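Asker: Can you look at this prediction? I've put the sequence above it.
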Amino acid sequence: MTADWWELRHAYGRATDTPAHLRALESDDAEAHAAALDHLDVAVLHQGFPDSATAPAVRAVTELLAAGRAHPDTVEGLLEFLGDAARSAADVTGSDYFAVLLPELRETVAAAYPVALALLDAVPPDRTVVRASQLVEMARIANPADGHEHLMTLLRDLATRDPGPRERWVHCLARLGADLRALFSDPDPAVRLRAALTHAAEPHGRELIRAALAAPLPAGVYRGELVRAAIRNAPDIDSIATEAADFIGRDDWTGFDDGWGALVSFAFPERSEPLTGTRRRILWALAGNDDQEIWNPGNGSCRLVFTRAGLPHDRGACRRLADDVDR
């Protein structure tokens, strides 16, 4: 299918420059390769958001890879672009703004999946898990109702040959819907926590998530996903108070949205909440946090957390509130 690039757009206007970049992917010009890959990443899929040129570009890249015409030095970058396109299709699903673009984008990603899968045998050893994560995102678009058993078997086999962190492979399997409950007792804390996050509704999973709030975050697990899971599966702040207080007391200011701030908001959902024993514990933990940026009056993001919770954005005042037994 030939695209009418004049009618298509990317983040910076009409996509009339895209065909030249696509042709450059077949050349021996290293600078042109870099420019073309940058164009796909920055213009065609700008910050992960698709435009009308995205699906035709995915189709063109797939054709280059399937025919073996893409220069070998560009293959990894092109597969990354396809994986990002798949992730974009998943992220914008349900958005009215992107609704007109989504059917073609999903169709082209689905067509790219078997091509990318066939190239897995030639993956450099240090890129195996990265390539696997890209395939997972594409498989979720290509076969959303499929059990993905073939890909899961393939990933499990590849994982046994990878000396790197196992959590990355477990995360790939989790994205495919694998049952990971047998890993609740794994000796690797990152693997245990990834399994718990996958099965957060399970009692054992909830317990592992709660305990993880009070421990250093293992590599590979993001602060936000842990805190969101803890809040989502807790009936109230009382059920996770001890661990939440520990987390709040050592998090840094950047957690205003997805870390300490989310837990404070969970503890103080209304500005007029009475200071129960649990909320005093949370407040004491917050006042005990030594990250001065949390208390910087010029930090609007942190200040907003306090304002919404009905708390003073002042460390001493928070301590006094926590001490005020008559309140």
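Answerer: Here it is on my side, so go on.

Asker: going forward, measure contacts between C-alpha atoms and count neighbours the same way
Answerer: Noted.

Asker: where along the stretch 1-150 of the chain do the helices fall?
Answerer: In the stretch 1-150 of the chain, the helices defined using DSSP state H, counting those that start in this stretch lie at 18-24, 30-39, 54-66, 75-91, 102-118, 128-142, 149-160.

Asker: Remind me what the last one packs against, helices and strands.
Answerer: In this structure, helix 149-160 packs against helix 167-175, with contacts taken as 3 or more Cα pairs under 8 Å, 6 or more residues apart in numbering; DSSP states H and E.

Asker: dropping in the other structure now:
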Amino acid sequence: MTVDWGRLQHAYGWATDTPKHLQALESGDAEARAAALNHLDIAVLHQGFPETATAPVVRALTTLLANGRAHPDTVESLLQFLGDAALSVTGLADDRYFAEVLPDLADALAEAYPVVLPLFVASPPDRALFRAENLVAIARTPRLADRREELAVLVLQWAERNAGPQADWVHCLGRLDVDVDVRDRLTDLDPAVRLRAALAHEDDPRSRELILAALADPPPPGLHRSELVAAAIRIAVDFEAVAAAACQVARRDSWTGFDDGWGALVRFAFPTPYGKGRPLTETQRVLLRALVANDQLWDATNGSCSLVFRQAGLPHSRAGCRRLAQ
């Protein structure tokens, strides 16, 4: 199908320059191929935001890969681009600004899946995990829910070959959100593997213990504290159930955790903003004492931190919170 690139846009305007870059991925010299890959990243999917040209580009790349016409040194980058495009579909699903472009992009990625799958199956061992991560991202788009079970089987087979860090393979399985049992990894010697297994089986009591215990220390490589905080909130009946672990985070977290670290825990602890004359619970007081002990949270010019406290009905004042915590 002929594409009218002059009617499509990327981040910097009309996509009339895109066809030459697509051609370069097949037959251009090294400099032209590098420029083409750069064009995909900074124009077609700028900072992860799709434009009207993104879905047609996905289809063009799928054709190059399907016919074996993409230059060999571009294949991994093209797979990463497809994975990043898939992340934009799932990550922006609730953003009305992208409501018009996401359905076509999801369709294009569904068309790409059967082309990328054989590349994963036949992957060199040192590229298998990278390809799996991007294929999993594609499979998580809405049109491909019925393909996730088969992919999980293949991912598990690769994981059993020890082709890369086991924690990353377990992470891939967990992201597919299918019924693959990795609870045997809850007792793995590697703490990252144990936690990835726990995040994949949050309903297991052992997982709850692992997740809450992990909040007391810096997470192992490959995991982010925000993942553990989000999981702790999901598995908790109420704030009291995670208060001890939450206070560990509140004492140590950087101010940058205002959104998905200590800030998320403050929002969980104060689902209704505090008001004068209403008593605090003991766990809320304990959390306030932990926040007061953290030197990084009290810069009066830091609007992000101030917003967390304001939304909870609390003063962004160390002295004020200290008084409330008494």
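Answerer: Ah, there it is. Predicted model only: the values in this text are computed from it and were never measured.

Asker: returning to that earlier point: can I get the helices of the stretch 1-150 of the first structure in TSV with distance to residue 246 of the first structure and mean neighbour count?
Answerer: Conversion of these to TSV gives the following (distance: least, Cα to Cα, whole Å; neighbours: other Cα atoms under 10 Å):
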stretch	distance to residue 246 of the first structure	mean neighbour count
helix 18-24	51	18
helix 30-39	43	17
helix 54-66	45	22
helix 75-91	33	22
helix 102-118	43	20
helix 128-142	33	23
helix 149-160	34	14
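
Asker: right, and the ones you listed - which one's nearest residue 320 of the first structure?
Answerer: Each of these was checked against residue 320 of the first structure via Cα to Cα, and the shortest separation belongs to helix 75-91, namely 44.2 Å.

Asker: still on that earlier bit, of the helices of the stretch 1-150 of the first structure, give the one that comes closest to residue 45 of the first structure.
Answerer: helix 54-66 (6.4 Å).

Asker: Which residues does the closest one contact?
Answerer: Residues from elsewhere that reach helix 54-66 of the first structure (Cα atoms under 8 Å, 6 or more residues apart in numbering): 3, 10, 18, 22, 40, 44-45, 70, 75, 78, 82, 85, 101, 104-105, 108-109, 111-112, 115.

Asker: what do you get if the cut-off is 7 Å, keeping everything else the same?
Answerer: Applying Cα atoms under 7 Å, 6 or more residues apart in numbering, the contact partners of helix 54-66 of the first structure are 3, 44-45, 70, 78, 82, 104-105, 108-109, 112, 115.

Asker: Please, where are all the helices along the stretch 201-327 of the first structure?
Answerer: Secondary structure of the stretch 201-327 of the first structure (DSSP H, counting those that start in this stretch): helices at 203-212, 223-232, 241-250, 260-267, 277-287, 300-309, 315-323.

Asker: between the ones you listed, which gets nearest to residue 190 of the first structure?
Answerer: Closest of the helices of the stretch 201-327 of the first structure to residue 190 of the first structure is helix 203-212, at 9.8 Å (criterion: Cα to Cα).

Asker: how near is the nearest residue to residue 144 of the second structure once chain neighbours are set aside to residue 118 of the second structure?
Answerer: Leaving aside its chain neighbours, residue 144 of the second structure sits nearest to residue 110 (6.3 Å; criterion: Cα to Cα, 6 or more residues apart in numbering). Per Cα to Cα, to the nearest Å, residue 110 of the second structure is found 14 Å from residue 118 of the second structure.

Asker: ok so, going back, any chance of the contacts of helix 54-66 of the first structure in a markdown table with distance to residue 294 of the first structure as columns?
Answerer: What follows is the contacts of helix 54-66 of the first structure, written out as a markdown table (distance: Cα to Cα, whole Å):
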| residue | distance to residue 294 of the first structure |
| --- | --- |
| 3 | 51 |
| 44 | 38 |
| 45 | 35 |
| 70 | 50 |
| 78 | 41 |
| 82 | 39 |
| 104 | 45 |
| 105 | 42 |
| 108 | 46 |
| 109 | 43 |
| 112 | 46 |
| 115 | 49 |
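
Asker: Most widely separated two among those residues?
Answerer: That would be 70 and 104, which, of the contacts of helix 54-66 of the first structure, are the farthest apart (Cα to Cα) at 22.9 Å.

Asker: so what corresponds to residue 214 of the second structure in the first structure?
Answerer: Residue correspondence to the first structure (TM-score structural alignment): residue 214 of the second structure is matched to residue 212.

Asker: Once you drop chain neighbours, what's closest to its match?
Answerer: What sits nearest to residue 212 of the first structure in space, not counting adjacent residues and going by Cα to Cα, 6+ apart, is residue 193, at 7.4 Å.

Asker: Mind telling me what the one you found corresponds to in the second structure?
Answerer: Residue correspondence to the second structure (TM-score structural alignment): residue 193 of the first structure is matched to residue 195.

Asker: Average separation of whichever strand or helix holds its match from the aligned part of the first structure, please.
Answerer: Secondary structure here is read from DSSP states H and E; on that basis residue 195 of the second structure sits in helix 191-200. Taken over the aligned residues, the distance from helix 191-200 of the second structure to the first structure averages 1.9 Å (mean Cα distance after the TM-score superposition for the first structure).

Asker: what angle sits between that helix and helix 166-176?
Answerer: Inter-element angle recorded for helix 191-200 of the second structure and helix 166-176: 10 degrees (by axes from the mean of the first three to the mean of the last three Cα atoms, to 10 degrees).

Asker: ok, how many other residues are close to the aligned partner of residue 301 of the second structure in the first structure?
Answerer: With TM-score structural alignment defining the correspondence, residue 301 of the second structure maps onto residue 298 in the first structure. Using other Cα atoms under 10 Å as the criterion, residue 298 of the first structure is surrounded by 10 other residues.
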